[in-house]
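Engineer: mind folding the following:
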Amino acid sequence: MDFKTIANEYKTPLYVYDLDHMTKQYEKLKEAFRGRKSIMAYAVKSNSNLSVVKHFADLGSGADCVSIGEVRRALAAGVAPYKVLFSGVGKNDDEIREAIESDILYINVESEAELGRVELIAKELGKVSRISVRVNPNIDPKTHPYISTGLHDNKFGVEIDVAKRMYIKAKNSEFLDPVGIHFHIGSQLTDLKPIYEASEIVADMVRSLHAIDIELKFFDIGGGLGIQYDDESTIEPYDYAQAILGTLKGLDITVICEPGRFLTGNAGYFLTKVLYEKQNGEKRFVVVDGAMNDLARPSLYNAYHRIEAITDNDGEVSKADVVGPVCESSDFFAKDCELPMLEHNDLLVVHSAGAYGFGMGSNYNTRNRSAEVAVKGGEVRLIRKRETYEDLIALEKDLLG
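Structural biologist: Have a look, this model is predicted:
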């Protein structure tokens, strides 16, 4: 990919997405589950650009959404309503109401209190709401604690006994239709054993529900398949699918998978230009025009992203911190990164930036969010315009006292 030409045309900071790579990842995962009915429901939170969501919709994907805004994005991008799931711990009444009226596949409920709100709102609307219960299997996913979701210490889902109580309530309600079960133990998973253990626990629960005449149609395994940022050993989709399917023997149930990072992470690049270098004592800094408001993962998780320098200088390398202009000490993309000496306007490519990059961005320090471009079949096109200062103050300027 000609990053230098793209950066010169669309300026920096800039996100670049390889849609062909996303297609390959999607097809690889879909093929892994070929032996059983399945729905790939793209996790919109990983990269919510409308053109990206539409790309997956065109491939036949559904959408896993965690806000009503994401539900709207999915539907606007052409995802069929019967492939849209609405998850998340804190849905408000208006969101629940709109989800029911949109006739999506189901709402993933995460507490008894939420189930009660869904039932009440469905009754007010005179409709039946399809629901799934998110079960917390209390399995350690062996990932970063901030992206672990399957332990009792995490806010997500309910315990097995609580879930059974919720299913019985839903079964006996004329306004609820329990159609699915859901679990998701964490993100950036690189160990297959916890996934298998969680699936086994939840599959056994499905069998116990069938025994009391609660017949579920969908087995939602969440997402979380890890990718390689550095030297991680990752899980092959075939092995992942076989582990899940091995727990479902005797069950006639459709598998739903919610891939996000696996599809988009290594398909994305963040481009930023060097402003200048500076030296504080023995410490070398490379100051760039991108910042933590553009890509927060290094600041938030101390996450590693490989950084590639595009420069005419091919001399010796030395360690440097790559930092941005934001007024925070946590504003960095890398620490002690081996880089050649760099000059003004040299380009740095931050790899593996397609997931949880732009979507986690902000306007901190009144910084405009970057543009986004997509590359497909060698053709480059703009899929989000760069924000302007006028965009940033549009909701404020007419309200000055």
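Engineer: hey, let's count contacts and neighbours off CA atoms from now on
Structural biologist: Will do.
Engineer: how about the helices in the stretch 301-401 of the chain?
Structural biologist: For the stretch 301-401 of the chain, applying DSSP state H, counting those that start in this stretch gives helices covering 389-393.
Engineer: I misspoke; the intended subject was the chain.
Structural biologist: Taking DSSP state H to define them, one finds helices in the chain at 3-10, 19-32, 50-58, 68-76, 93-101, 112-125, 160-171, 192-211, 237-246, 261-264, 297-301, 389-393.
Engineer: what is the second one packed up against?
Structural biologist: When contacts are defined as 3 or more Cα pairs under 8 Å, 6 or more residues apart in numbering; DSSP states H and E, helix 19-32 sits against helix 50-58, helix 237-246, helix 261-264, strand 371-376.
Engineer: what of the fifth one?
Structural biologist: Helices and strands in packing contact with helix 93-101 are listed as helix 68-76, helix 112-125; criterion 3+ Cα pairs under 8 Å, 6+ apart.
Engineer: return the most buried member of the ones you listed.
Structural biologist: helix 68-76 (a mean of 20; mean count of other Cα atoms under 10 Å).
Engineer: tell me the helices and strands packed up against that one.
Structural biologist: helix 50-58, strand 62-65, strand 84-86, helix 93-101.
Engineer: please give me the structure for this one as well, since I'd like to look at both together:
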Amino acid sequence: MSRHAEWVRRYGSPLYVYDLDRVRAARRDLRASLPEECALFYSLKANPHPDVARALREGDGPPCRAELSSTGELAAALAAGYDPAQALYTGPGKTRAELAEAVRAGVRAFSAESVGDLRRIGAVATAHGVVADCLLRVNSAAGHAATGIRMTGAPSQFGFDSEVLPDLVDELTSVPGARITGLHLFPLSNARDEASLVGEFQHSLATAARLRDRTGLPLRLLDIGGGFAAPYAVPGARPVYDKLRVELSAALDLHFPHWRAGDPLVACESGRYLVGDSGELLCSVVDVKVSRGRRFLVLDAGINALGGMAGLGRLMPLAARPDRDDVAQVASLVGPLCTPGDVLAREVGLPGLGVGDVVAIPNAGAYGVTASLLAFLSRPAPVELVVRGGHVVSASRLRHDRVPVGPSAD
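Structural biologist: Next up, the predicted model:
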């Protein structure tokens, strides 16, 4: 019996498997691609499993810090042992209630997306007798990269438009409880080539330097985001960034000559690159059928277990890596949900699979369970199995329970 089949027999199907050795290998590789003076934030949105997050904080080399966008991610980071005082809380819709929870937990650094967001951060900090360090997120007027998911250069809920930010300086620096300490730029996600990634970082650094010179704002921390790519639910390897360290160092030397001494501290963020190739989704064939000449393999996992952020209109084409290597048929892989949209792969080459066989979908460690339509049709969430050195570290399952809620204290 194969290792996959044994895990499915012991823990059930569908089953996510996260390999912590691969998580640490990804951190090592990304660290090697960045200047050693750079801080690195782990974006828990990619995979908030505490064991996975903990692997990026522990071990050899500088630990990752936590980048958070919800109180749920805050709880996961705390469970994984992250220092809240080193965390960065981001997002365009931070409410007073969640800000208060973050401040009470010890978070002191926030990315501010607007004047209103900054005022809410300052008001909550003041109410708790502290001052919040705030990065101003910048929505640059233009971008550089031709590939990847653009996060800037257009009207957006994210950040201050770079062309109007200088006019807001007096207003922003006078908000009680909020201390401006730097800038936050995240213009690109999942760049598919190194040239685009390097070019976007160079553009971001030039933008940050120009804003520093025009506004006189203090710049203790400069977060230039990420954009590091990884394959999603298809076979393939993480890219290797051979030139990034040299090119990024040169751009920093040009615009921020004292950055190596921490003036400013430069930070990058990553989610998918750090955890994407650590995970596989194991699922089982429930039925095999032919309809009007086309073959369908019905699995026990669909877009409820691997949605690819389907709710955002970003359902990505998926391909499966079966548990055996012999290609004998062409079929579509579909899930168990009663919707025609529950398709994981269309017309892909597969072995001669039958009912009960195991299919393994690779590179599913990022944007898996928590980016899926988990509550649709109220099916149980997949089990999440964490392994290190081939040995099981933990096995758990997310639950969605309905609990009574009273009137808000506000």
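Engineer: superposed, what's their TM-score?
Structural biologist: In this superposition the chains share a TM-score of 0.88, using TM-score structural alignment, normalised by the length of structure 1; 387 aligned residues with a Cα RMSD of 2.6 Å.
Engineer: out of the helices and strands packed on helix 19-32 of structure 1, which gets nearest to D20 of structure 1?
Structural biologist: Checking the helices and strands packed on helix 19-32 of structure 1 against D20 of structure 1 by Cα to Cα gives strand 371-376 as the closest, at 5.7 Å.
Engineer: next, the angle from that closest one to helix 50-58.
Structural biologist: 30 degrees (axes from the mean of the first three to the mean of the last three Cα atoms, to 10 degrees).
Engineer: tell me the counterpart of T152 of structure 2 in structure 1.
Structural biologist: Using TM-score structural alignment, the partner of T152 of structure 2 in structure 1 is G150.
Engineer: and what of G307 of structure 2?
Structural biologist: With TM-score structural alignment as the criterion, G307 of structure 2 pairs with A296.
Engineer: and what of H184 of structure 2?
Structural biologist: H184 of structure 2 maps onto H182 in structure 1, by TM-score structural alignment.
Engineer: list the contacts of its match.
Structural biologist: Neighbouring residues of H182 of structure 1 by Cα atoms under 8 Å, 6 or more residues apart in numbering: N108, S132, V133, R134, V135, F219, D220, I221, G222.
Engineer: who wins for most neighbours among those?
Structural biologist: S132 (32 neighbours; other Cα atoms under 10 Å).
Engineer: that residue and S46 of structure 1: what is the separation?
Structural biologist: 22 Å (Cα to Cα, to the nearest Å).
Engineer: same thing with T254 of structure 1?
Structural biologist: T254 of structure 1 is 23 Å from S46 of structure 1, by Cα to Cα.
Engineer: which position in structure 1 aligns with N139 of structure 2?
Structural biologist: So, by TM-score structural alignment, N139 of structure 2 is matched to N136.
Engineer: if I look at its match, how far off is I6 of structure 1?
Structural biologist: From N136 of structure 1 to I6 of structure 1 the distance is 44 Å (Cα to Cα).
Engineer: the more surrounded of the two?
Structural biologist: N136 (27 against 18).
Engineer: how distant is the strand ranked longest in structure 2 from the center of its chain?
Structural biologist: Ranked by residue count under DSSP state E, the longest strand found in structure 2 is strand 279-291. Counting by Cα atoms, centre = their mean, to the nearest Å, strand 279-291 of structure 2 is centred 27 Å from the centre of its parent chain.
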